[in-house]
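[1] Got a predicted model here, sequence first, then my questions.
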Amino acid sequence: MKKHALLSTFGLSLMISTLTAQAAALSSEHSAFGQLPDGTAVEKYTLRNSHGVQASIITYGATLQSLLVPDKAGKVDDIVLGFDDVQGYQNNGTVYFGATIGRFGNRLAGGKFSLDGKTYQVPQNDKTNALHGGDKGFDKRLWKAEETKTADSVGVKLTYVSPDGEMGFPGRLQTEVTYSLNDKNELKIDYRATTDKPTVLNLTNHSYFNLAGVGSGDVLKQVATLHASHYTPVNDTLIPTGELPAVAGTPVDFLKPTAFGKHIKDDHQQLKYAEPKQGGFDFNWVLDSKGDVKKLAAEVSDPQSGRTLQLFTTEPGVQLYTGNFLDGSIHGKGGKVYPHWG
């Protein structure tokens, strides 16, 4: 059977600036994280570095379940939204906390795409569109995992084989997602996939970051910089229009450090499409780095905690989403409430 390597490797690297702390050397371990309704075990893999940073990944959805990071005073907080058990992820599947998204992240208009002259119809799970691979995408699959280790990092490689025709997508697809953590406070996510026939693929991670700590309130005072001179505007169903206007002079200009709350309520059609009642961000910026992983793509900082997150990626764009659909009804880790824009 001939296989086609869709991607040699692509991914992102998150660099977290914190107070330097003394801790044990790089280490990893795995433990139980509950069971699915059919009794299948879900596992958690925890990666630690010597600066007090700790990332936990679960095999359900190849999900980043927690990311513990010290603040400027040494206080450790979890900075990614999620749940304490697998039932939380299953019962709140439409928020995609920390999940690996596939086969196709974001929306397909009408749930359709054309490939080699053939039109494919996939499930429409976001009104008339397909979102994040359908109602049972990669985020709701159980992945196989194995620990990895190099001279300067610890990690876990997760693998999922999607059969030909799953959720309407052509081709048997084997996907590998590798999370690794090093002592530079870099959390790397690398993706690799192979298929036996042409298909479409758009993998990503759907973590929600709150650098002040989960459940601490909204992120409106946190400051973002996006090294992106253009963006992709969307229509009222959040499908890109095909235009690539400049960000200059608009509320989506983050070329200079700007608090999320500065323009989020501006009277601008794109912000209303993202969140009709109060405004929000939920679209793609075209990175000036053009996929050069050595160039800084984006940065977010929290003045209160002193935490800073930097993003490096091999991809040409980045999606910024401000938790517009969170409304305070979801109770996450430790019973904490996840508020709007939180």
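    Perfect, I can see it now. Residues are numbered from 1 along each chain as shown.
[2] From now on I want contacts and neighbour counts done on CA atoms only, so please keep to that.
    Fine.
[3] show me the contacts for Q319.
    D282, F283, N284, W285 (C-alpha atoms under 8 Å, 6 or more residues apart in numbering).
[4] Could you report the separation of I264 from L12?
    Distance of I264 to L12, computed by C-alpha to C-alpha, to the nearest Å: 26 Å.
[5] between the contacts of Q319, which is nearest D253?
    Nearest to D253 among the contacts of Q319 is W285, at 9.7 Å by C-alpha to C-alpha.
[6] I'd like the distance from that closest one to T225, if you could.
    According to C-alpha to C-alpha, W285 stands 11 Å off from T225.
[7] now do S114
    Taking C-alpha to C-alpha, one finds S114 at 35 Å from T225.
[8] quick one: which of these two has more around it?
    Legend: neighbour count by other C-alpha atoms under 10 Å for S114 and T225, higher for T225 (20 against 11).
[9] structure B:
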Amino acid sequence: MQASIKQTAFGHLPDGRAATLTTLTNPNGLVVKITDFGGIITEIHTPDRNGTLADITLGFDTVAPYVKDSPYFGALIGRYGNRLRGGRFTLDGQVVQLPTNNGPNHLHGGELGFHRVLWRAIPFQEGDSVGVTLIYRSPDGEQGYPGTLDVTVVYELTAADELVVAFDAVTDKATPVNLTQHAYFNLAGGGDILGHVLRIDADATTPIDHTLIPTGELAPVAGTAFDFRTPHAIGERIGNDDEQLRHAGGYDHNFVLNKPAPRATTLAARVHEPVSGRVLELFTEEPGVQFYSGNFLDGTLSGKGRTYGFRSGFCLEPQHFPDSPNQSTFPNTILRPGEEYATVSRYKFSVEK
């Protein structure tokens, strides 16, 4: 089987612009579908231990539901992934106020963040790898952010059954940047994700307050429901009497990844679904990963023939830490003119027999 790329129509935006869907297929038959609206991954088809393909990501059949208030299914997130307290930060002595769209806080770049813009999509093939390059210019002041930000995101599906996501950005003014990918996974292809077995290589988390903003601490995971240094089922301890779990209604926390050196690419997380045998491994340069257990899914959304019930998908979002512009001890997220924001993450798909 040869790798292939196909582009098809995916519906129209309210202003009449057309959205396009790019279908990537690798030589082993893995399929990834990506739309230029929001850079959204709409489908990922991988085999189980018997070779049967299933779609392992949550999403919709057309662009229309993504335009509405979907929970970031499969989307590219920016300018700032995760939350900023009060939508406010001080940059070079100036207070910057962003819109608040998550209670009192700013979340995932605002209502019209990168998940709701139309990117320019350029498909490519290099040997057995196929992909699409997405390009967007975020103008100065968009969603309140300073500076014009030029962003390039490359999705590449390789013959090694990896989906590589490479981010690159430059700016003409200092601005916070924290880009990520927000795919929801369900390796069983349906049902809830509580039986999925998860390992995260992190000795600590950044605990949150009741509005889901980090307190600034680094909390050791040892002896808590957040210790995934050895594999545990997602549902094993999700109901524990734990203040952090109560704040988020389950897991929705940034894990501080163990790194031998800054920017080192490491295996951040591994998920195994015992019934199908499917395995997902996340490798990333990023210092953190947000693990979210689908706590806000409630059965009101459906797509691709499935209803998305409570905890029917999980997210592993490689990132810098939430609220970093307001946390002096967290890794820096301010990009300045003359600097380049560049980071790569890889999602590797396999099966355990």
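    The structure has been received and is ready for your questions. Note that the structure is predicted; figures quoted are calculated from it, not measured.
[10] Can you calculate the TM-score here?
    Once superposed, the chains reach a TM-score of 0.89 (TM-score structural alignment, normalised by the length of the first structure), with 311 aligned residues with a C-alpha RMSD of 1.1 Å.
[11] List the buried residues of the lengthiest helix in the second structure.
    Counting residues, the longest helix found in the second structure (DSSP state H) is helix 243-248. By neighbour count with 16 or more other C-alpha atoms under 10 Å, helix 243-248 of the second structure contains the buried residues Q244, L245, H247, A248.
[12] what do you get for stretch 154-172 of the second structure?
    Quick answer for stretch 154-172 of the second structure (16+ other C-alpha under 10 Å): 154-159, 161-172.
[13] Where does that stretch end up in the first structure?
    Using TM-score structural alignment, the residues of the first structure aligned to stretch 154-172 of the second structure are 178-196.
[14] Quick one: end-to-end distance for the matching stretch.
    22 Å.
[15] re the thing from before, next SSE after the longest helix of the second structure?
    Following helix 243-248 of the second structure in sequence order, the next helix or strand is strand 252-257 (DSSP states H and E).
[16] and the longest helix of the second structure, how far from the first structure on average?
    Helix 243-248 of the second structure, aligned to the first structure and superposed, deviates on average by 0.4 Å (mean C-alpha distance after the TM-score superposition for the first structure).
[17] okay, and that helix goes to which residues in the first structure?
    The aligned range for helix 243-248 of the second structure in the first structure is 269-274, by TM-score structural alignment.
[18] now what about that stretch, what contacts it?
    Under C-alpha under 8 Å, 6+ apart, the answer for stretch 269-274 of the first structure is 233-238, 264-265, 278-283, 324.
[19] Pull the number of nearby residues for the counterpart of T314 of the first structure in the second structure.
    Counting by TM-score structural alignment, T314 of the first structure lines up with E285 in the second structure. Counted with other C-alpha under 10 Å, residues neighbouring E285 of the second structure total 23.
[20] ok, E285 of the second structure to Q319 of the second structure distance?
    For E285 of the second structure relative to Q319 of the second structure (C-alpha to C-alpha), the value is 9 Å.
[21] what does A183 of the second structure give?
    In terms of C-alpha to C-alpha, A183 of the second structure sits 13 Å off from Q319 of the second structure.
[22] now E43 of the second structure
    For E43 of the second structure, the distance to Q319 of the second structure - C-alpha to C-alpha - is 22 Å.
[23] just F89 of the second structure next, same as before
    18 Å.
[24] The match of T314 of the first structure: what's it in contact with?
    E285 of the second structure touches P262, R263, A264, T265, T266, T343, V344, S345, counting by C-alpha under 8 Å, 6+ apart.
[25] now do S4 of the second structure
    Counted by C-alpha under 8 Å, 6+ apart, S4 of the second structure has contacts L24, T25, N26, Q125, V130.
[26] The same query, at a cut-off of 6 Å, please.
    T25 (C-alpha atoms under 6 Å, 6 or more residues apart in numbering).
[27] thinking again about what came up before, and F89 and Q319 of the second structure? Which one has more around it.
    A count of neighbours by other C-alpha under 10 Å puts Q319 above the other of F89 of the second structure and Q319, at 25 against 20.
[28] Would you agree that one is in contact with E286?
    Yes. Counting by C-alpha atoms under 6 Å, Q319 of the second structure does reach E286; the two are 5.4 Å apart.
[29] still on that earlier bit, for the contacts of Q319 of the first structure, which single residue is the most surrounded?
    Of those, with other C-alpha under 10 Å as the count, W285 tops at 25 neighbours.
[30] measure it to H340 of the first structure for me?
    Relative to H340 of the first structure, and taking C-alpha to C-alpha, W285 of the first structure is found at 22 Å.
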